[in-house]
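> Here's my sequence, what's the structure:
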Amino acid sequence: MPVLIVIPARYASSRYPGKPLVELTGATGEKRSLIRRSWEAARQVSGAPRVVVATDDDRIREHAEAFGAEVVMTSESCRNGTERCAEAYDALGGGFDVVVNLQGDAPLTPPWFVERLVEELVAHETAEVATPVLRADGAALKGFREDRRAGRVGGTTATFGADGTALYFSKEVIPYTGRDDYAEDEATPVFHHVGAYAYRPSALGAYARWPQGPLETLEGLEQLRFLERRVPVLCVEVEARGRQFWELNNPEDVPRIEAMLAKMQVA
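Predicted coordinates:
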């Protein structure tokens, strides 16, 4: 089954301009850009998927091509990564059964997150969109709450029903847990939404034609456009297997991610 992984990347981020080119120091002291580390993470996914970087910026294109990535140029009018993935898919002429959006700010995404995501989408014949969720431990939940108290827009949390379909995604910490004394390694009822999606091409094409809805606009979360259109989004629970996960949303996340790279001995 042909799988395309698209890594959308834009330079003009309102919260962190130039974010894809920010350098992250690994365990050996080597510095690699965020977009390169995200591309390297995508290349570890089994099944030989095609991996492309989708951008509208020549600085990102030149940098990505220099380390060997295939780049697809997309328009500046793309409002989010899903729209950029749709443009990239069309620019490549289609021909893929599954398109994966591996967001360029998630260099710590383990390959098995994406592999399981594709497997679950394929297994659920009626599913159009799937996204991974990771049960937060006490340390991760503490990080979410610290970001919110500091006024930073950090990670996204997800709630879903008994059948695994999403109920809501939010930049706030949901659901309310009634306690804040979880041990660092204790499982909590909060699920961290991992920044990746798997789409069937039909869902991706429809998404690009829909206008933004009020919830997507307020939260700044692209996946809410599906929920506002009553398109089910399958939440696929993934396992950390000892790996740490965090996205680079703000400058304050750089030392946090570098500490994780060092702890996991990632070069």
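> all contacts plus neighbour counts: C-alpha atoms, from now on.
Will do.
> what number of residues lie near residue 229?
The tally of other residues near residue 229 (other CA atoms under 10 Å) stands at 11.
> gap between it and residue 119?
24 Å (CA to CA, to the nearest Å).
> tell me the contacts of the most centrally placed residue in the chain?
The residue lying closest to the centre of the chain (CA atoms, centre = their mean) is residue 195, at 1.7 Å. Taking CA atoms under 8 Å, 6 or more residues apart in numbering, we find residue 195 in contact with 102, 103, 106, 131, 132, 247.
> The residues you listed in strands, which ones?
In this view, those that belong to strands under DSSP state E are 102, 131, 132.
> shouldn't the first one be in contact with residue 4?
No. Between residue 102 and residue 4 no contact is recorded; they are 10.2 Å apart, counting by CA atoms under 8 Å.
> out of the two, which sits in the busier spot?
Neighbour count, other CA under 10 Å: between residue 102 and residue 4, residue 102 has more, with 28 against 24.
> Which residue is the nearest non-sequential neighbour of that one?
Spatial nearest neighbour of residue 102, excluding adjacent residues (CA to CA, 6 or more residues apart in numbering): residue 196 at 4.7 Å.
> Could you also give me the structure for this next sequence, so I can compare it with the first?
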Amino acid sequence: MDVTVVIPARYASTRYPGKPLAELTLPDGTRKSLIRLTWEAAMQVPGTARVLVATDDDRIADAARGFGAEVAMTAEGCRNGTERCADALARAGLETDLVVNLQGDAPLTPPWFLTALIEAMAADPAAQVATPVLRCDPVTYGHFTEDRRAGRVGGTTAVFDTAGRALYFSKEVIPWIAPGALPDPIPVFHHVGVYAYRPAALRAYTGWPEGTLERLEGLEQLRFVENGAAVACVEVEARGRVFWELNNPEDIPRIEAALKEQ
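Predicted structure coming up:
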């Protein structure tokens, strides 16, 4: 299977402008940009034919080319990473069997998460999209519910049917569990924002209007669900790894500490 990893990266982040070019200090004291660390993480995934940095910004493109990455320039109007992946594929004129979207702010994503998606798509020809989910342990579940009680949006949760096909994704903690003793295992799954798509699914995505649920939740993957596309939720294990995304400047020390632990 020919696999292309696309790293969507934009400069004009509302919460953190210029985020892909933010530099982090590595355990050996050297410094690398967030986009370079993410590209290096993608290059560690076995079986991928190519890795593209997809951006609409010349500063990111120049930096990426400077450390040896292949770049696909995209339109400024891309509203999310999925649209940017679709635009990159179209503009680059690439023929590939599978596109993997590794968010440009997620250099800590374990490579086996991506491998699991690739294997799941190879095993299930009917699946149009695949995305990883992690079963919550009591500590993670406690963090999620505490955030909601405090009016904060924590992680995204996913619910799926017995075949592993997504029913819904939400920034609420679903399914709801009555107060008291937690079930074992806990039936709440944390969604990890990595995706594998068949090219036809990407092309269809850009032809669909933004859905009501997608807009309300602010979750791009709900456009697939709202239009009846089969989204496979692939259960993965963290294996002791921490995989924070970098959303705010305050996250930099967290990621630097995780890199040191690795």
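> on that earlier part again, now restrict the contacts of residue 195 of the first structure to buried residues only.
The neighbour-count criterion (16 or more other CA atoms under 10 Å) marks 102, 103, 106, 131, 132, 247 among the contacts of residue 195 of the first structure as buried.
> Report the secondary structure element holding residue 71 of the first structure.
strand 70-73 (DSSP states H and E).
> how near is the equivalent of residue 235 of the second structure over in the first structure to residue 190 of the first structure?
For residue 235 of the second structure, the aligned residue in the first structure is residue 237 (criterion: TM-score structural alignment). Residue 237 of the first structure sits 12 Å away from residue 190 of the first structure, going by CA to CA.
> quick one, which of the two is more surrounded?
Remark: of residue 237 of the first structure and residue 190, residue 190 carries more neighbours, 22 against 19, as counted by other CA under 10 Å.
> pretty sure the more buried one is touching residue 170, no?
No. If you go by CA under 8 Å, residue 190 of the first structure and residue 170 don't touch, sitting 11.4 Å apart.
> Overlap in contacts, those two.
Counting by CA under 8 Å, 6+ apart, the contacts common to residue 190 of the first structure and residue 170 are 157, 158.
> Next, work out how far apart the aligned partner of residue 209 of the first structure in the second structure and residue 54 of the second structure are.
When the second structure is aligned by TM-score structural alignment, residue 209 of the first structure is paired with residue 207. Per CA to CA, residue 207 of the second structure is found 20 Å from residue 54 of the second structure.
> Please apply the same query to residue 186 of the second structure.
From residue 186 of the second structure to residue 54 of the second structure the distance is 37 Å (CA to CA).
> Same drill for those two, tell me which one is more crowded.
Counted by other CA under 10 Å, residue 186 of the second structure and residue 54 do not tie: residue 54 has more neighbours, with 29 against 14.
> Secondary structure element for that one, which one?
According to DSSP H and E, residue 54 of the second structure maps onto strand 50-55.
> Quick check: buried residues in the helix or strand following that strand?
As assigned by DSSP H and E, the chain's next helix or strand after strand 50-55 of the second structure is helix 58-66. For helix 58-66 of the second structure, burial by neighbour count (16+ other CA under 10 Å) applies to 60, 61, 63, 64.
> before we move on, what about stretch 161-181 of the first structure?
Across stretch 161-181 of the first structure, burial judged by 16+ other CA under 10 Å covers 165, 166, 168, 169, 170, 171, 172, 173, 174.
> Restricted to strands, list these.
Of those, the ones assigned to strands by DSSP E are 166, 168, 169, 170.
> Since that was my last question, I'll sign off now.
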